[in-house]
Structures are given as C-alpha cells and as structure tokens.
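Engineer: The following comprises the amino acid sequence and a computationally predicted model.
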Amino acid sequence: MRFDPQPASYRPDPAILPLAPWLGDPVEAATFPRHDLRFRNDRWARAVGLAELSDAAWVDHFGRFAPLSDNLPQPLALRYHGHQFRVYNPEIGDGRGFLFAQLRDGDDRLLDLGTKGSGRTPWSRTADGRLTLKGAVREILATEMLEALGVYTSKTFSVVETGEELVRGDEPSPTRSAVMTRLSHGHIRIGTFQRLLVLEERDHTQRLVDYCLEHFPGPTPPEDAPDRDNPAVRLLHQVVERLADLAASWMVAGFVHGVLNTDNMNISGESFDYGPWRFLPKWEPGFTAAYFDQQGLYAFARQPEAVQWNLGQLAIALRPLCDAKPLVAALDRFGPLYTAALAKRWCWRLGVAPRGEDADARLVSACERAMREDGSQPDAFFHRHRGGRNANDELAEALQGYAAVEDEAEYWSDDRPETMVIEEVERIWAAIDRHDDWTALTGKIAAIRRMGAAHGEPPVPVGHIRRDRT
C-alpha cells in the first residue's frame, strides 16, 4: 500500500551553488501586503524535516522567504530557453518564481523548494511575477490527484494568500493573489541545456550533465548501447526512460498537461508546472486543455509524441559532448519503453496482474474501445472494472486469464470514484472565492489521499528517482 513519506530531520544541501554564477540570477522576493496561510503540506514537510515549524515560522519562510538555515543565502531565478509550441524562445527563464532552498530527504535524495508567484525577476519581461489564488488552488488539486494516481509529480508544499488584487485577461478580475512553494526533485529542464547550446557554453554543459548524474541518479544504459560510458549518453538514456514512463502515467491517469514546452520538461522525469491542465471528461484522444492550443499540438493522445520531440531537443543540446549515433540510439528506446510502461501502469490501475506484452496491449486496446463506445469518464471506467469485474463482450474476452490483485480497501466499494473533472474544480474554487469556505478543498484532499492509498504503489522503472515511496 502507499505509505506516508518517511519522516526525516532537516538536512540542508545547497548543491547548486557552484553552478549558480552561470545558471541563475540572485533575486529578492516580493513584499506582500498580507500573509494568510492557506495550505501547508505536512505530509511532505515531515519528509524534509520541516513539519515542526509553527505557522508563524512557516509563513516567514514560505510567505516572506526568510532563508532556511544553512541553505541558499538568496533565491535564484534560473536561466533557460525553450521551444514553446515548437517555436524557439531565448527570452524566458524563471519569470515569477525562483529556487528557494535545497535539502535532503530520509533516503538521501536532493530535493528543491521552488516558488511560483514570488515576484518579478530579470526574466519577467512585462509580467507582474504574481500568481492568482485560483491558480494555486488548481495546482494543489492537480498534484494531489496525480500523486494518488501514481504519477511522478512535484508536490504542492505551501500556499500563502498575499492580499493583492490581480488583473488577468482570461479570468474574472480583479482576483485574489497567492504565493506557492512546490517540493520537487530538481528544476533542471531540457530548456536549461538548450540555453547552454545556443550560448556555446560547452564546459558548462558538461558540468550540468555531471550535476544531473550525481543528484538524479538512475540506471546505466543497456549493455549494447553505443558509447554507454559517455556521461552525456548515460544522462540521455536515463531521461528517455523517465519521460517515457511519465508520458505513460499521464495517459493512464487520463490527464492533459496542456503546455508541454521544452522548458516544462524536467530532467528528473517529474511532472510539474500546472497551468491549463484538465482531466478527461471522457476518453477523447483529441481533447486539449489549453484554450490557446488551437492546433491541438498538446492534445491528450499527442502527449507521448510531444515528450519524444522534446527529448530530441535534449539530444541536440548534448551533441557538443558526443557523437550523434549513441544519442539516436537512446532516443530509439522511447517507443518500446513507453509501450511497456503504459501496459504495466494500465494493469496496475485496473487492478490486475500483467500477463505479458501482447496480452497487455490487447487489454489496453479493448479498454480504450469500451470507453470510446460508451462515453465513460476514465475514473469511472477503472473504478467500475477494478479487478476485471463488470466486464462484458470484447472487454470480458480481453480480461480472460488476468488475475485480480488483492484489494482490501473500502474505496473500491464506493458507489462513485474520486474525480477531478473541471466542474468539480470550479465548484471547489467557487466556495473559496464567494464564501472563503475551504472545507470543500480540505475534504477533497483527504478523499484523494484515501484513493491513493487504495491504489497502492505504482510500477516504476528500475532506478527511477522516487520521492513518493518509502
């Protein structure tokens, strides 16, 4: 079953400091008129030794951003470039966030505390560097739901309402403001490497590769992989494996990220930075989350393609460090790794033991057809057919020979599953916005965590960086 993260003492480790002169810019947090603590993730604060902070101390660190002891002396706005909807943009970077602290968990993994909505930076351009409270609430809901569904995701660590009135063109204004802190396993993006390529900073690229291999450790490439001992090749193999699994996990969760630009792809394989995300109302391959994605570039079924394209950009950025052939060999692994991860995760969510590549592929196809034909919402489909129950016709035939996993959780006897479709998100936000009523949010978080416990541990590739398993 899924356990709470292992408690640990506070262990600061600002490992990024040697890279900071060329990787980021020291910045100051904005001064806010108010600091109302709205959410603190004590479940994950225990994992990094911060759960014992009083609310006043918590707000001091995660609302006013007083430095944590022996940690980064000043926040760093990280520098990166990126392809945004396949158009290269060298004018981006942390425009409303920064790296605040780095620390170790109980398994000695290096974790980052980063912000969103903490004020202007050298990369803000014309933006105000702020975050709406609704955006923060949406990120809480996204990360909690994804974690429960087995997705390797950043964790929303803290939300503090800041008392400003923000004007936004895509939602009713003025609207309430907040500053959010997320806990994640690093903030090194594909776009970080792209920036170094454009600036022809080969030595810095090599140092960043070494940093990633040290702090995001993973498996060695297959024995037949060409030039497998080259650090750049080794890193690309690891990132291909992680992002193939990430793409599969989104598909099994019925999740649409919405903005899969190269600056939103993390080298650690973590899903993060939730803007216009949606969960599917029904199994619709062409469903898009972002209203501005007019061409459907990041539609639900195109997410694996988008991730693979982004990995190609990482390979190009690593090209100064090695020949093309071993990088191409690493990229060629994406398809088989994705297919294998999808099958394993699908069986896990359905509550049956995998039988093998061919049978599992047939099962996935049969489930997809069943959802398309009857218009099932994915959460309802997986809940109704947990352990292979309630199946008929083609689905029943595809499930023949599959053994159900042991399920003792009462959740599977509920009449309805937990969902996170847009109507529920809006209902939770409306209670906060109109009546300052946070009970719907806190109740939903508890219900989602109960669902996560019922699902248990998801399958992950050997050597994958994990923060949600103890």
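Structural biologist: Everything's here; your move.

Engineer: make it CA atoms for all contacts and neighbour counts henceforth
Structural biologist: OK.

Engineer: Show me the strands in the stretch 251-400 of the chain, by range?
Structural biologist: Counting by DSSP state E, counting those that start in this stretch, the stretch 251-400 of the chain has strands at residues 255-256, 278-279.

Engineer: Which elements pack onto the last one?
Structural biologist: Applying 3 or more C-alpha pairs under 8 Å, 6 or more residues apart in numbering; DSSP states H and E, one finds that strand 278-279 contacts strand 255-256.

Engineer: Below is structure B, check it against A:
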Amino acid sequence: MPFSHAFHPATDHTRLGKLFYDAVEPASFPAHILRYRNNRAAATVGMDTLTDEEWIDHFGRFTPLPGSLPHPLALRYHGHQFRQYNPDLGDGRGFLFAQLRDDKGRLLDLGTKGSGRTPWSRGGDGRLTLKGGVREILAASMLEALGVETSRALSLIETGENLERHDEPSPTRSAVLVRLSHSHIRIGTFQRLAANAETDAIGQLVAYVLETYYPQLGVPAEGEAALTLFKAVCQNVARVGAQWMAAGFVHGVLNTDNIAITGESFDYGPWRFLPRFDQNFTAAYFDQTGLYSYGRQPGALLWNLARLAECLLEFCSHEALTGALSDFPELYETALDAAWCRRLGVMQENPEADRAFRHAVTLFMETSGIPFHCLPFDWYGGGISAQRALASDRAHFYNDPSFSDARKALEARRPLPGLSLDHPYFAGGVPCNMLITTVEDLWTSLNDRNDWQALDRKLAEIDLMADALGTRESLSD
C-alpha cells in the first residue's frame, strides 16, 4: 500500500448531486516530467510515501485515488468578471480530482489546472503553461510563509506540449498542476443556482457548506442557516483580505468565481507582490482601470460579498443581509490590525492602540518609498530589532526624521512569544522577496538553462523565512 496511515479518502462533494458538476475525462499528455512535489503538504493527507512513478500516475495520468472520486468532476459555477456577469464559466481547464481528510479531520480538495478540456472550456485548450504552474507554486509558497490562509501547490508535472499564448512568448512549455485546498465552492457556485432559479439547490448548498466547512457553528436555529453562513463567510473573507494587504500581495483577478466560500485564497494568475507601498499598484496588465489594485482589494471583496448576499435573499431578509454586509469594514480593519502585528512580529494590545500602531508604520512605508518587504524584516519583533535595523543597508530610511513616529510605535511593542533573532534568516541581513524581477529571473533559469535547482533554492529560502516567522505552525492550529 503506497499511502501512509494519514490517507483518508472522501467523496463528500458527490452528496450535492449532478446539478453541481459534470464527470469528465482527463487529457492524455505526451510526456510526464515531475517538476515539483510538495511532500510537506502531501504528508498531511498520507501521500508523501508515494514513489515518483505512483505520484505521476495519480497527478499526471489521474488514475483515481482509492476510495475517493471515481471520476474527475468539472464544477459548475457562474461569476462576475471585472463586474460583468458571465454565465459561461465553470471549470474549463481544471477539475476536482479527489477529496481527502487531513490529519485534523478537515475535508480537502485536490483540484487541477491544465488537466484538459471540459464542457466549460469555451473554446480554450484546457491547458496550463509551465510558467503559469511555476508562478502558482511561488505565490502559494510565499503567501503561506507570510501567514496567509492559502491553497497549496501540491504537484507540477511538465507534459511535453507546445502551447500558443497571445500574452507570452510562444510556443511555450505546458504543465499540469494539482493544488490542495479546503474547498473549490465559490461565490459563483451560488450565483449559478440563483441565475437558474434553483432555490431548493441554494438551500441544499447552504446546508452542505455549513455542515462541511463550518461545523464549529453548530446547527443554526430554524430559518437562520443562510444568514449564519453569510456572516461566517464575511468574517473569513475579511481576514484573508487583510492578510493579503499585510503581505503586500495583489491577487489581480478578484472575480466572484475566485472567492472561495471558506475565504481561503486560491487561483494565482497575474499576481504580484508590491515593490513599495502603493495603493494604486495593479497586478494584471489587462486591469486598465485599476479595479483590482492593491488599495481597492478590500472594496472588491465587499462588492463580491454583496453578490453572494443577492443569492440568499430567498432565505433571509434584505435588512439582515445588509446589516451583515455593513459589519464588513470593521471586520476587515480589525483583521488588518492583527495581520500587521503578526507581520511585524509584535503582540497586539488593544483595538485603539493596534490601529494607531498600524497607521504609523504603514504611513511611513507609503511616504518614504522603502521597499515593502524590508521594514517588516528589519524591525521584526519591534524594538528588539533596532540595532539590527540601524546597521542594515536601509539605515538611511530609519535615520530620517520622518521615521520618528513609526520608530516610537515599533519600540513600544513587545515581541511575539518565542521570537528569536538568532535564526539564520535574520542573520543573513536580506529579506526574502517575490518581486516580479525575482520571478522572471527564476523563470529564465528554468526555461533557458533547465536549471530546476533554482526553484529548489528559492523554495528553500521561503522555507527558511517561514521557519523564522513560525507562520506555518500558526496556520495549522
């Protein structure tokens, strides 16, 4: 038996019935070259013991996992894309391959990208570029290390096809990706049912999501299920959005089909990390109006949640849903205070003090132009890092009078328990970053020189940062 004792297959999604998905066949690829396997993530679901050939069989040829889904399922959904409603969506180049329970009993999805055409491909080829797969690995790894609740890239297999793409040099190499996430149900799943007047199915989906992904909420009182779910989704989306902001992350495509019902961050296309604190920074070249720019991400999330509320009007009043939506700004601001304290390695104090602390630090970052990833590294833990920060290559930023308020705020804070600046990550003096220049240089190494050790080195650097920050342990609690 190739699986460990932690392997617990599941088929929960099939309980929803065929209204929610289509059984599909995966593509056949001319080659299967294993480029990445995430053994740390695989261990949580009992698959780290697979041989490379077994791994390729399941995640390149998509031989079903024993006890899980007998066929891949292309999920059905609609969505607003840049605020234009599109009923012709659904899994067009991916599917739900399997479901498993992790070592904490949580249901996890194995979803794919680049696994072939489905009924929802809309004329696309159902494929993924190798570069796109590498970018998803980098985004998910970096976000997880920075404490963001994110899907994880599990596998990347190069597939030996040459793809034509209008937005990058072609022909380009192809790949198939598998990600591990808590759910692929999204706001757009509800939108499809609402558009088709499938009211009973919406009620079924509400009950399923509460039972499956929010068991801690218990059984709501009669007539309260939809509102209970909506409030929980608002809270989770606010928290993850705040985590993006503290990480300096710009998702790029905050359409309703990219917002998971668990709030978990996923689906990384034209993402970017901020070079500097810039509210107007955009990730996607096609986002001409800056709709999904860094500073407009919270508003985009709120707009998407309003679309979910519209789907639930048959189950609770407009006033109740509007009231829950009105709580979002404060939920987000509170989560943002917590996210910035965590990013800077300091203890929270009280709401008023935490907000003043966050404003002092981010105002300096925005007005000074210091590289976004540098101040959280230099001043990690607050005042205990003062000597290290003032000896760094960024000391001229911190010796400027404009830093006075931020320095006072940082030096007044207590470090997180157990924080140690003796970690090799801090001793190196250079913060880990994932700027677009870093990504492009890495891709050049992979594509032009076939140097896959370059990816290993970058992921090892990210792992070192994650170990120093203790973020993966806190996310798994």
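Structural biologist: On my side now, so go ahead. Source: prediction; values computed, not measured.

Engineer: So after superposing, what's the score?
Structural biologist: TM-score for the superposed chains, counting by TM-score structural alignment, normalised by the length of structure 1: 0.93, backed by 453 aligned residues with a C-alpha RMSD of 1.7 Å.

Engineer: that older thread, compare the strands of the stretch 251-400 of structure 1 and give me the one nearest Arg319 of structure 1.
Structural biologist: Minimum separation from Arg319 of structure 1 across the strands of the stretch 251-400 of structure 1 (C-alpha to C-alpha) falls at strand 255-256, 30.8 Å.

Engineer: In structure 2, what range does the closest one match?
Structural biologist: With TM-score structural alignment applied, strand 255-256 of structure 1 matches the range 249-250 in structure 2.

Engineer: The equivalent of Arg407 of structure 2 over in structure 1 and Asp415 of structure 1, how far apart?
Structural biologist: By TM-score structural alignment, Arg407 of structure 2 lines up with Ala396 in structure 1. Distance of Ala396 of structure 1 to Asp415 of structure 1, computed by C-alpha to C-alpha, to the nearest Å: 21 Å.

Engineer: The two - which one has more neighbours?
Structural biologist: Ala396 (15 against 9; other C-alpha atoms under 10 Å).

Engineer: Map Ala361 of structure 1 across to structure 2 for me.
Structural biologist: Match for Ala361 of structure 1 (TM-score structural alignment): Arg355.

Engineer: Give me the neighbour count for the residue nearest to that match when sequence neighbours are not counted.
Structural biologist: Leaving aside its chain neighbours, Arg355 of structure 2 sits nearest to Asp337 (5.8 Å; criterion: C-alpha to C-alpha, 6 or more residues apart in numbering). Asp337 of structure 2 has 25 neighbouring residues, counting by other C-alpha under 10 Å.

Engineer: again, but for Ala247 of structure 1
Structural biologist: As a burial measure, Ala247 of structure 1 scores 24 neighbours (other C-alpha under 10 Å).

Engineer: before we move on, what about the one 4 residues further on?
Structural biologist: Counted by other C-alpha under 10 Å, the residues lying close to Met251 of structure 1 total 22.

Engineer: which residues touch it?
Structural biologist: Residues near Met251 of structure 1 by C-alpha atoms under 8 Å, 6 or more residues apart in numbering: Phe300, Ala301, Leu342.

Engineer: Once you drop chain neighbours, what's closest to the aligned partner of the second one in structure 2?
Structural biologist: So the one you mean is Ala301 of structure 1. Alignment note (TM-score structural alignment): Ala301 of structure 1 maps to Gly295 of structure 2. If the residues on either side of it in the chain are set aside, Gly295 of structure 2 comes closest to Gln279, at 4.1 Å by C-alpha to C-alpha, 6+ apart.

Engineer: Determine the longest strand present in structure 1.
Structural biologist: strand 155-166 (DSSP state E).

Engineer: quick one: the aligned partner of Thr212 of structure 2 in structure 1 and Thr132 of structure 1, what's the gap?
Structural biologist: Aligned against structure 1 by TM-score structural alignment, Thr212 of structure 2 finds its counterpart in His215. Distance of His215 of structure 1 to Thr132 of structure 1, computed by C-alpha to C-alpha: 32 Å.

Engineer: Looking at those two, which is more packed in?
Structural biologist: Thr132 (25 against 17).

Engineer: wait, isn't the more buried one in contact with Arg176?
Structural biologist: Yes: the criterion here is C-alpha atoms under 8 Å, and Thr132 of structure 1 meets it with Arg176 at 5.8 Å.

Engineer: residues in contact with stretch 16-34 of structure 2?
Structural biologist: 52, 56, 60-62, 71-77, 115-119, 155-161, 204-205, 208.

Engineer: let's go with 6 Å and repeat that
Structural biologist: Stretch 16-34 of structure 2 has contacts (C-alpha atoms under 6 Å, 6 or more residues apart in numbering) with Pro72, Leu73, Ala74, Leu75, Arg76, Ser115, Gly116, Ile157, Glu158, Thr159, Gly160.

Engineer: Apart from its chain neighbours, what residue comes closest to the fifth one?
Structural biologist: When you say that, I think you mean Arg76 of structure 2. Closest to Arg76 of structure 2 by C-alpha to C-alpha, 6+ apart is Gly90, at 4.6 Å.

Engineer: So that neighbour: helix, strand or coil?
Structural biologist: What DSSP: H, G, I helix; E, B strand; the rest coil gives for Gly90 of structure 2 is coil.

Engineer: how about it, what's its partner in structure 1?
Structural biologist: Match for Gly90 of structure 2 (TM-score structural alignment): Gly93.

Engineer: Regarding structure 1, what is its longest helix?
Structural biologist: helix 231-253 (DSSP state H).

Engineer: of the contacts of Met251 of structure 1, closest to His257 of structure 1?
Structural biologist: Nearest member of these to His257 of structure 1, counting by C-alpha to C-alpha, is Phe300, at 8.2 Å.

Engineer: Could you name whichever residue is most remote from the centre of structure 1?
Structural biologist: Centroid-distance maximum for structure 1: Asp393 at 36.4 Å, with C-alpha atoms, centre = their mean.

Engineer: Show the contacting residues for the counterpart of Leu435 of structure 2 in structure 1.
Structural biologist: Using TM-score structural alignment, the equivalent of Leu435 of structure 2 in structure 1 is Val421. Val421 of structure 1 is in contact with Phe279, counting by C-alpha under 6 Å, 6+ apart.
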